[in-house]
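Participant: Fold the following and give me the result.
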Amino acid sequence: MSEPVNTFEALQQGRPTGPLVRGYEVIIGFETHAQLSTHSKIFSRAATAFGAEPNTQACAVDLALPGTLPVMNKGAVERAIQFGLAIGARIAPRSIFARKNYFYPDLPKGYQISQYEIPVVQGGSVSFFLGEESKTVRLVRAHLEEDAGKSLHEDFVGMSGIDLNRAGTPLLEIVTEPDMRSTAEAVAYARELHKIVTWIGICDGNMQEGSFRCDANVSVRKPGERLGTRREIKNLNSFKFMQQAIDYEIRWQIEQLEDGHAIQQATVLFDPGTGETRAMRTKEDAADYRYFPDPDLPPLAIASEWVERVRAQMTELPRVMAARFCADYGLSDYDATALTQSREMAAYFEATAKACNQPKLASNWIMGEVSRRLNTDEIGIEQAPVPAARLAQLITRIADETISNSAARQVFDALWTAEGSDVDGLIEAKGLKQMNDTSALDKIIDDVLAANTKSVEEFRAGKDKAFNALVGQVMKASKGKANPSQVNDSLRKKLG
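Facilitator: This next block holds a predicted model:
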């Protein structure tokens, strides 16, 4: 991966560090709330299971009843440490909790317990590929905090209610530097971050249930001008909506500026129905929340021995696995990164590669035909009807030249649609075995050359397309069973 661009210096000097949109530079930063995968809440023993009846998972601590005190959930801290290690961040040996004061009906205490001055995770970076270009986004921090409840609006009865099941659910808020310069880059970053938190198991990543929610801070400016005013798009809960929301916000801000209007700092929501963002409230700054240290919680102390114990228990990280795939299987950085998009995909590739001893072919097939069918059927690799062992058998038959690539695709389609389960049996039943009888191939080539004298003359006159035409005729005459490489070699020898 490439080294991070020094965007801070470039931003201050007004130098563009990415593509321009209608002459404007786009500047994007992210704040992501990842719900931690603990069974209980961050400061109480209440459950965090999704889908329970309203207010059945809210205890006295969550309701902020008089006399209750918060107690830190050790599992939430360990998950924060895991994330810090995964992104190469500093784990603060001492961090503190603060009260973030604001009023909202679903916040019983009148404040949210969060971290402000000293977060538990400091710095770090997330690297990913955008196409075949490597990108790196720097992180400012990741801090622990509690979630608020949820307002439920029942339009059909004209009433609203408060569900406090989510109140106190543990969150890790992950904040980036404003390093992204396009919608595509922002979405690629969000996907990579989603991969990391689900890979290491600290978050289930379910965006529909609110377990992984992204806020995008978007601003635009002319190169050389000072930073533009940002607007924050809240609670983006799908990558599709994220792309649509940021694209719309960029267009809206540019149009406002070109019409002579000033951008006002605000929090906005995206409406998937209209494809537009709309202002919810003017954006608050830190001073508006009157942060101060929470007197009920002592500083969070994390000894280096604790960090090392967590490190020793962690699974192999995706970037480490990708590097191993490059070293052990000779894959490119791009291929290795693509194959480690999920633990399931990585395991499928490794099982296939070991079974057929053809890692590059396995990589090509998984990134090609297998991924195509997964996308078409809208399923994950764990639901693929062709197990790794069977794909390995198919790849072995390609490698030993029993079948051609085009024939292999026919066999693969039959395996995928459960038309058959035995690779060799399907090859025999469909008559797809490649012709390896050189005398039979020589006769076909001789017949084709005799019947296509014009193409032979054109090739000898220097027209390469004529050679391709002759290859096509040989393949047609052999009903696709001839070995293409043998056809090429034999044709060239006979044509001198």
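
Participant: switch to C-alpha atoms for all contacts and neighbour counts from now on
Facilitator: Will do.

Participant: Work out for me the element the residue nearest to Glu31 when sequence neighbours are not counted sits within.
Facilitator: Of all residues not flanking Glu31 in the chain, Val175 sits nearest, at 4.5 Å (C-alpha to C-alpha, 6 or more residues apart in numbering). Element membership for Val175, per DSSP states H and E: strand 170-176.

Participant: And this one, please, so the two structures can be compared:
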Amino acid sequence: MATDLAINRENRFARKNYFYPDLPKGYQISQFELPIAEHGRLEIEVEGRKKTIGITRAHMEEDAGKLVHDDLEPNSYVDLNRTGTPLLEIVSEPDLRSPEEAVAYLKKLHSIVRYLDICDGNMQEGSFRCDANISLRPQGQEELGTRTELKNMNSFRNVQLALEYEERRQRDILLDGGSVTQATLLWNPDANRTEAMRGKEEAHDYRYFPDPDLVPIHIDEEWIERVQAGLPELAGERQQRFIDALGLPEDVAAILTSSRDLADFFEQVCAVYDNPKKVSNFIATELLREYSPEQINDCPVSAQQLAALLQMVEKKTISGKIAKTVFADMLQSGDDPEKIVKEKGLVQMSDEGELVAIVREIIEANPEQAQQFREGKTKVMGFFVGQLMQKTKGKANPQMANKLFAQELK
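Facilitator: Sure thing, here's the model as predicted:
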């Protein structure tokens, strides 16, 4: 539904027959002529250009095993731990025209499966995997060229590197008058090259036929309506809302919605402290320095605690600079900001009488800079405020500091 796929009310499982060490029973349960969904689309954006990529189908099948190759000895091993695990395979139309578009498409799909809570999207652990087919053809020719399939790519970066390498390899073959051999290739990230795995099969090679042990599946309208009603707001929609309703810049909105957990966290903070721009700035500069958008649930600081910290800055209880120090302590201890500020005596100094005495002391100790200010060199104000912050250990109210220095220097 999130990719505009048409759901087939009747779909069935098939047997995909092939002989390979990762499939000991000789066939894989999959779907062929009647998949669960087909004819969808996904919009991507690359360098400011939007493009629609067609989705051929999405179907269920069982996972196969995994071959493990040992470089130190001439043996390969078969890991059957994931064999039989259900997986969702999504097949795209040949609409992608560059490695950059392929990565943008994958990232958009990755965002969707994460937002829908289908899986954690961890490519290193195999939760989200990609097989990429690539072919070249002379400009203007309608018929697609001979394709190769790339496997063993466990990051978006490796997908791009593998496609770029294979693009160069096929180009060189074709420009030399040769022909590309259809094959399945492995990406070797250590050597930065593709390596032959096996010849590439066509659909008829698998001798698909309906699985005689599994009945056809009927999907009823009530279930479809229930799922449709429960669809969450996806990343693209949420990003646009953050721009239109909250006034956030496009790049900031894109970062905040890159992970559903991060977007939820941001909105939870805003529900308590209603200042989206200040919240987004603090998250972008301080929180995301320590945690990636995908790791936000590992952060010991809750949305309510962060909102309380920003409220203390708003009320001038602490300065923005002190807030960063307090936040660092919160990341270590998980304590509330009020507790840390109280225990460490970090409450902002806003008593005018108390600050005037220190301001006068600083001016008297620095007559040369005072004279420069009186001669119109106002940039020296930064020096004076810095001295005050040093003496008060960052606790002086910056706005009051500027006002008092200007007043006393005159």
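
Participant: which helices and strands does the strand holding Val175 of structure 1 pack with?
Facilitator: strand 24-35, strand 133-146 (3 or more C-alpha pairs under 8 Å, 6 or more residues apart in numbering; DSSP states H and E).

Participant: And the strands in the stretch 301-410 of structure 2?
Facilitator: Counting by DSSP state E, counting those that start in this stretch, no segments of the stretch 301-410 of structure 2 form strands.

Participant: Looking at the alignment, what corresponds to Ile398 of structure 1 in structure 2?
Facilitator: Using TM-score structural alignment, the equivalent of Ile398 of structure 1 in structure 2 is Val313.

Participant: In this structure its match contacts Val326, no?
Facilitator: No - taking contacts as C-alpha atoms under 8 Å, Val313 of structure 2 lies outside contact range of Val326: 11.1 Å.

Participant: ok, back up a step: can you tell me what part of structure 2 the strand holding Val175 of structure 1 aligns to?
Facilitator: Under TM-score structural alignment, the match for strand 170-176 of structure 1 is residues 86-92.

Participant: Identify the single longest helix in structure 1, thanks.
Facilitator: Ranked by residue count under DSSP state H, the longest helix found in structure 1 is helix 239-258.

Participant: mean shift of that helix relative to structure 2?
Facilitator: Aligned to structure 2 and superposed, helix 239-258 of structure 1 gives a mean residue distance of 3.7 Å (mean C-alpha distance after the TM-score superposition for structure 1).

Participant: C-terminal to that helix, which secondary structure element comes first?
Facilitator: strand 266-271.

Participant: and that following strand, how far from structure 2 on average?
Facilitator: Counting by mean C-alpha distance after the TM-score superposition for structure 1, strand 266-271 of structure 1 comes out at 1.3 Å.

Participant: which outside residues touch that strand?
Facilitator: Strand 266-271 of structure 1 has contacts (C-alpha atoms under 8 Å, 6 or more residues apart in numbering) with 230-236, 241, 245, 276-284.

Participant: for stretch 234-246 of structure 2, same thing?
Facilitator: Taking C-alpha under 8 Å, 6+ apart as the rule, stretch 234-246 of structure 2 contacts 111-112, 115, 248-250, 253-254, 256-260, 276-277.

Participant: mind redoing it with 10 Å?
Facilitator: 2, 43, 108, 111-116, 232-233, 247-260, 263, 267, 275-277 (C-alpha atoms under 10 Å, 6 or more residues apart in numbering).

Participant: Same check on stretch 374-388 of structure 2?
Facilitator: Taking C-alpha under 10 Å, 6+ apart as the rule, stretch 374-388 of structure 2 contacts 355, 358-359, 361-363, 366, 369-373, 389-402, 404-406, 409-410.

Participant: Now intersect the residues you listed with the helices, please.
Facilitator: Using DSSP H, those in helices are 355, 358-359, 361-363, 369-373, 389-391, 398-402, 404-406, 409.

Participant: Strands along the stretch 251-400 of structure 1, start to end?
Facilitator: 266-271, 276-282, 292-293, 300-301.

Participant: Which stretch of structure 2 lines up against the first one?
Facilitator: The alignment of strand 266-271 of structure 1 onto structure 2 (TM-score structural alignment) spans residues 183-188.

Participant: contacting residues around the nearest residue to Tyr291 of structure 2 once chain neighbours are set aside?
Facilitator: Take Tyr291 of structure 2 and drop its neighbours on the chain: the residue closest to it by C-alpha to C-alpha, 6+ apart is Cys299, 7.1 Å away. Contact analysis of Cys299 of structure 2 by C-alpha under 10 Å, 6+ apart lists Leu287, Glu290, Tyr291, Ser292, Met330, Leu331, Gln332, Gly334.

Participant: Which of the residues you listed are conserved in structure 1?
Facilitator: Counting by both residues aligned by TM-score structural alignment, their matches' C-alpha atoms under 10 Å, these that remain in contact in structure 1 are Leu287, Glu290, Tyr291, Leu331.

Participant: before we move on, back to that, tell me the most buried of the strands of the stretch 251-400 of structure 1?
Facilitator: Comparing the strands of the stretch 251-400 of structure 1 by mean neighbour count (mean count of other C-alpha atoms under 10 Å), strand 266-271 comes out on top with a mean of 20.

Participant: and the residue nearest in space to the middle of structure 1, what does it touch?
Facilitator: Centroid-nearest residue in structure 1, with C-alpha atoms, centre = their mean: Arg191, separated by 2.5 Å. Contacts for Arg191 of structure 1 (C-alpha under 10 Å, 6+ apart) come out as Phe128, Glu185, Phe239, Gln341.

Participant: Counterpart of the last one over in structure 2?
Facilitator: With TM-score structural alignment defining the correspondence, Gln341 of structure 1 maps onto Ser258 in structure 2.

Participant: number of nearby residues for that match?
Facilitator: Other residues within reach of Ser258 of structure 2 by the criterion other C-alpha atoms under 10 Å amount to 23.

Participant: circling back: what's the match for the residue nearest to the centre of structure 1 in structure 2?
Facilitator: Using TM-score structural alignment, Arg191 of structure 1 sits opposite Lys107 in structure 2.

Participant: I'd like the distance between its match and Ala245 of structure 2.
Facilitator: Distance from Lys107 of structure 2 to Ala245 of structure 2, counting by C-alpha to C-alpha, to the nearest Å: 25 Å.

Participant: residue contacts, the counterpart of Ala303 of structure 1 in structure 2?
Facilitator: In structure 2, Ala303 of structure 1 lines up with Asp220, judged by TM-score structural alignment. Applying C-alpha under 10 Å, 6+ apart to Asp220 of structure 2 gives the contacts Arg9, Glu10.
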